[in-house]
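Novice: Predicted structure and sequence below. I'll ask about it afterward.
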Amino acid sequence: MQNNKKQGVLLVNLGTPDEPTAPAVKRFLSQFLHDHRVVDMTRWLWCPILHGVILPIRSPKVAKLYQTVWMDEGSPLMVYSQRQASKLEKQLDIPVELGMTYGSPSLQTGVEALLARGVEEITVLPLYPQYSGTTTAAVSDGLTKAFKAIPVMPQYRFVRDYHDHPLYIKALAESVKRSWEKNGQGDYLLCSYHGIPKRYADNGDIYPQHCERTTELLGKELGLSSGQIGMTYQSRFGREEWLQPYTDKTLEKLPAKGVKKLDIMAPAFSSDCLETLEEISEQCLEIFTEHGGERFTYIPCLNDDDRHIEMMSDLVSR
């Protein structure tokens, strides 16, 4: 049957502070870290820690880090997300709007913008290639809340993940090849994924399996042996054990194993952001060189690359 309803797309990412200031970062982190999907501690225990210790201490520090990566047009994640939405709309010739799980524009704002443009059926595309309850499921939770404020809930389709999508793998491989052409091929390609507490995976989150599959398929696409490509997890927070191996600890050991020239990328991120531009590009570079590394090449996220937009178009069209 032909579907004659007007289609639209809601592109979703995590979100970002509106400004690189301590108050703006505090507002954003407060909303983010209040989500049960992100931190599942009992609220009476977590909230005093969050508001009494974490937010007052971390917000000024994180704001200073944001200032080092902030672009003329705004936060990198927002800038690239806007470019992605614009390019995808041109390619599909249907309305495309942004909605962020935290911060602005909110999921509700994005849905309302699509409805105002006459959209009757929405394809929700969370830009998380690998599924996790901490990210993708949080989008679903947020949509449910957003729909409560809308008189007539629209029909929608939800893209759960695309960790093994052929066009996603090809886009990643092309970005690696471009880096090799420009900088030369390193001794090792390290895929660094954002971590989650190990307990979440033990309780059934399939995120690590998706990360492993993405790395495996990328290695095959590039023709790399198991000794030329690997994966780690970054950005751990707090004292409990997170998914391993850790990126920072791995970078300390690689030079002693003969890896002097390293290529590193972050396949879980669809847009460059603080974690890639500051944590990987700067902190990880420092760790690697301090332990004997000679050349460190960060391969940017797919951002608004044409191959990336082509993959999004395919996901939506299906």
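Specialist: Looks like it came in fine. Residues are numbered from 1 along each chain as shown.
Novice: all contacts plus neighbour counts: C-alpha atoms, from now on.
Specialist: OK.
Novice: Mind jotting down where the helices sit in the stretch 101-250 of the chain?
Specialist: With helices called from DSSP state H, counting those that start in this stretch, the stretch 101-250 of the chain shows them at 107-116, 136-148, 166-183, 198-202, 207-222, 247-253.
Novice: out of those helices, nearest to D272?
Specialist: Of all those, helix 166-183 sits nearest to D272, with 13.5 Å by Cα to Cα.
Novice: Stretch 123-138: which residues count as buried?
Specialist: 123-136, 138 (16 or more other Cα atoms under 10 Å).
Novice: oh, I was asking about stretch 235-249
Specialist: S235, R236, W242, L243, Q244, Y246, T247, D248, K249.
Novice: Nearest to N303, out of these: which one, please.
Specialist: S235 (20.0 Å).
Novice: Pull the contacting residues for that closest one.
Specialist: Neighbouring residues of S235 by Cα atoms under 8 Å, 6 or more residues apart in numbering: H194, G195, E275, E279.
Novice: Please tell me how far the spatially most central residue of the chain sits from T289.
Specialist: Centroid-nearest residue in the chain, with Cα atoms, centre = their mean: F269, separated by 3.1 Å. F269 is 24 Å from T289, where distance means Cα to Cα, to the nearest Å.
Novice: Tell me the first helix or strand C-terminal of the helix or strand hosting L77.
Specialist: For L77, the host element (DSSP states H and E) is helix 76-92. For helix 76-92, the following helix or strand on the C-terminal side (DSSP H and E) is strand 96-100.
Novice: and the comparison structure, right after this:
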Amino acid sequence: MAFNKAPQYTHGSPVKTAVVLVNLGTPDQPDAPSVRRYLKQFLSDPRVVEIPRAIWWLILNGIILPIRASKSAAKYALIWTKEGSPLKVHTGKQAMLLRGQLGEQGHAVKVEYAMSYGNPSLPDVLNKLQTDGCDRILIVPAYPQYSATTTASIFDAVTSHYRKVRNVPELRFIKHYHDDAAYINALRNTVQAHWDVNGRGEKLVLSFHGVPKRTLMLGDPYHCECYKTARLLGQELGLSKDELLVTFQSRFGKAEWLQPYTAPTLMQLAKDGLKRVDVMCPGFTSDCLETLEEISLEAKHDFLEAGGKEFHYIACVNEDPGWIAGLAEITARHLQGWPTRPTEAEKTEEIIQLGIAANAAKQLGAAR
């Protein structure tokens, strides 16, 4: 087997450490061709769809992509920003802020972000880190709850990439942090901040991304981890069982998925007389199509049409300072044992780079 072209190894080169924050992915643009490319890559992953490949190829290329690409593109267009895809924008900012937070703690590490599907692609980012001399890499999934459909797909992509690399770095993976105090506290603070401004609804609905029910029967811990997150968050907020409800969204196809389903549940709550509902999506650390369009727009419409009066969507943790601090805490814990404290030469180089950046900012300000 031919290996990928790599930088020449130089004896005595300083070894660097990198952190890669990995999210699911997004199309490059909110148009049908871009969405089609993205969906084809995403739905071709055997971790995502466990159907015999030949049968699924016919369904995917003959039915799903021709129909769904245009419909999904229209939905992406509703939530697209001037900066681009919300998921990509938030993930990029989280990576930048994480680097700063770790730097303040004394960790000299590179921090990049990558997508399992779409751009910046995981292989491209890993290649860049190899060129930069990073020989210790920590992979941080943006998924608090482990699922074979998400977290394990990152593991597959990373290990598949390094099958073609001659000089494989030391690797670590974070599996999950669904019950980590840093994550639960960030969720609690986000909910409380929303309530402080908008008041509190009669019920808090925690909508997690759905997966087929058969994955639970086959041993995937995702369902249990979602419920543990909900239980811990409810305890932190002092909610009773009647004030908190777990649901699952984004059902696809005719097979049974994890229940209760989000949209029908919200409609039934409204029909039963519930006037206000607050909805949060703790399975996402960045707002995206599934939160901004499916929940904040579609689910809101369903609830109000069914007789509800007030629908409040509580944003993801995104770049909340509490979450960035929590993410840094989780990351630093998994960096233990690696020499991440900067040498004097690295400190000097960092000061030089900061000076260059500050000077460029001043010049830009003067030009304006």
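Specialist: That came through fine. None of the values given here were measured: they were computed from a predicted structure.
Novice: Kindly provide the TM-score of these chains.
Specialist: Overlay of the two chains. TM-score (TM-score structural alignment, normalised by the length of the first structure): 0.97; 315 aligned residues with a Cα RMSD of 1.1 Å.
Novice: nearest to I49 of the first structure, of the contacts of S235 of the first structure?
Specialist: For the contacts of S235 of the first structure, the nearest to I49 of the first structure is G195 (21.4 Å; Cα to Cα).
Novice: Neighbours of the counterpart of that closest one in the second structure, how many?
Specialist: Matched to the second structure by TM-score structural alignment, G195 of the first structure sits across from G210. Other residues near G210 of the second structure come to 21 when the count uses other Cα atoms under 10 Å.
Novice: and G210 of the second structure, how far is that from P66 of the second structure?
Specialist: 23 Å.
Novice: One more: H194 of the second structure?
Specialist: In terms of Cα to Cα, H194 of the second structure sits 40 Å off from P66 of the second structure.
Novice: and the two? which has more neighbours close in?
Specialist: Ranked by neighbour count (other Cα under 10 Å), H194 of the second structure and P66 place H194 first, with 16 against 13.
Novice: With adjacent residues omitted, what lies nearest to that one?
Specialist: I314 (6.7 Å; Cα to Cα, 6 or more residues apart in numbering).
Novice: C226 of the second structure now?
Specialist: Closest to C226 of the second structure by Cα to Cα, 6+ apart is Q145, at 6.4 Å.
Novice: helix or strand for A73 of the second structure, which one?
Specialist: A73 of the second structure belongs to helix 65-79, assigned by DSSP H and E.
Novice: who's in contact with the counterpart of L315 of the first structure in the second structure?
Specialist: By TM-score structural alignment, L315 of the first structure lines up with I330 in the second structure. Contact analysis of I330 of the second structure by Cα under 8 Å, 6+ apart lists Y177, A182.
Novice: measure I330 of the second structure to I137 of the second structure for me?
Specialist: 15 Å.
Novice: Please apply the same query to Q259 of the second structure.
Specialist: Between Q259 of the second structure and I137 of the second structure the computed distance is 37 Å (Cα to Cα).
Novice: what does N23 of the second structure give?
Specialist: N23 of the second structure is 16 Å from I137 of the second structure, by Cα to Cα.
Novice: same deal with I351 of the second structure?
Specialist: Separation of I351 of the second structure from I137 of the second structure (Cα to Cα) stands at 24 Å.
Novice: These two: who's more crowded?
Specialist: I137 (23 against 12).
Novice: Map the more buried one onto the first structure.
Specialist: In the first structure, I137 of the second structure lands on I122 (TM-score structural alignment).
Novice: Run through the residues that contact its match.
Specialist: For I122 of the first structure, the contacting residues are Q7, G8, V9, L10, P154, Q155, Y156, R157, by Cα under 8 Å, 6+ apart.
Novice: The third one against E97, yeah?
Specialist: Yes - between V9 of the first structure and E97 there is a contact at 6.4 Å, judged by Cα atoms under 8 Å.
Novice: shared neighbours of the two, which are they?
Specialist: L114.
Novice: picking up where we left off before, give the equivalent position in the second structure for the residue nearest to the centre of the first structure.
Specialist: Using TM-score structural alignment, the partner of F269 of the first structure in the second structure is F284.
Novice: Am I right that its match is in a helix?
Specialist: No - per DSSP: H, G, I helix; E, B strand; the rest coil, F284 of the second structure lies outside any helix segment and is coil.
Novice: Against C134 of the second structure, how distant is it?
Specialist: 28 Å.
Novice: and if you look at V279 of the second structure?
Specialist: Using Cα to Cα, V279 of the second structure is found at 41 Å from C134 of the second structure.
Novice: H334 of the second structure now?
Specialist: Distance from H334 of the second structure to C134 of the second structure, by Cα to Cα: 17 Å.
Novice: who has more neighbours, the two?
Specialist: More neighbours surround C134 than the other of H334 of the second structure and C134, with 21 against 16 (other Cα under 10 Å).
Novice: so what's the more buried one up against?
Specialist: V15, K16, T17, A18, P169 are the contacts of C134 of the second structure under Cα under 8 Å, 6+ apart.
Novice: Tell me the counterpart of G293 of the first structure in the second structure.
Specialist: Looks like G293 of the first structure aligns to G308 there (TM-score structural alignment).
Novice: any idea which element its match lies in?
Specialist: Counting by DSSP H and E, G308 of the second structure is found in no helix or strand.
Novice: my guess is it contacts D278, does it?
Specialist: No - judged on Cα under 8 Å, G308 of the second structure makes no contact with D278 at a distance of 11.6 Å.
Novice: The two - which one has more neighbours?
Specialist: Between G308 of the second structure and D278, counted using other Cα under 10 Å, G308 has the larger neighbour count: 23 against 20.
Novice: What separation is there between the aligned partner of Q84 of the first structure in the second structure and E346 of the second structure?
Specialist: With TM-score structural alignment defining the correspondence, Q84 of the first structure maps onto Q94 in the second structure. As judged by Cα to Cα, Q94 of the second structure and E346 of the second structure stand 24 Å apart.
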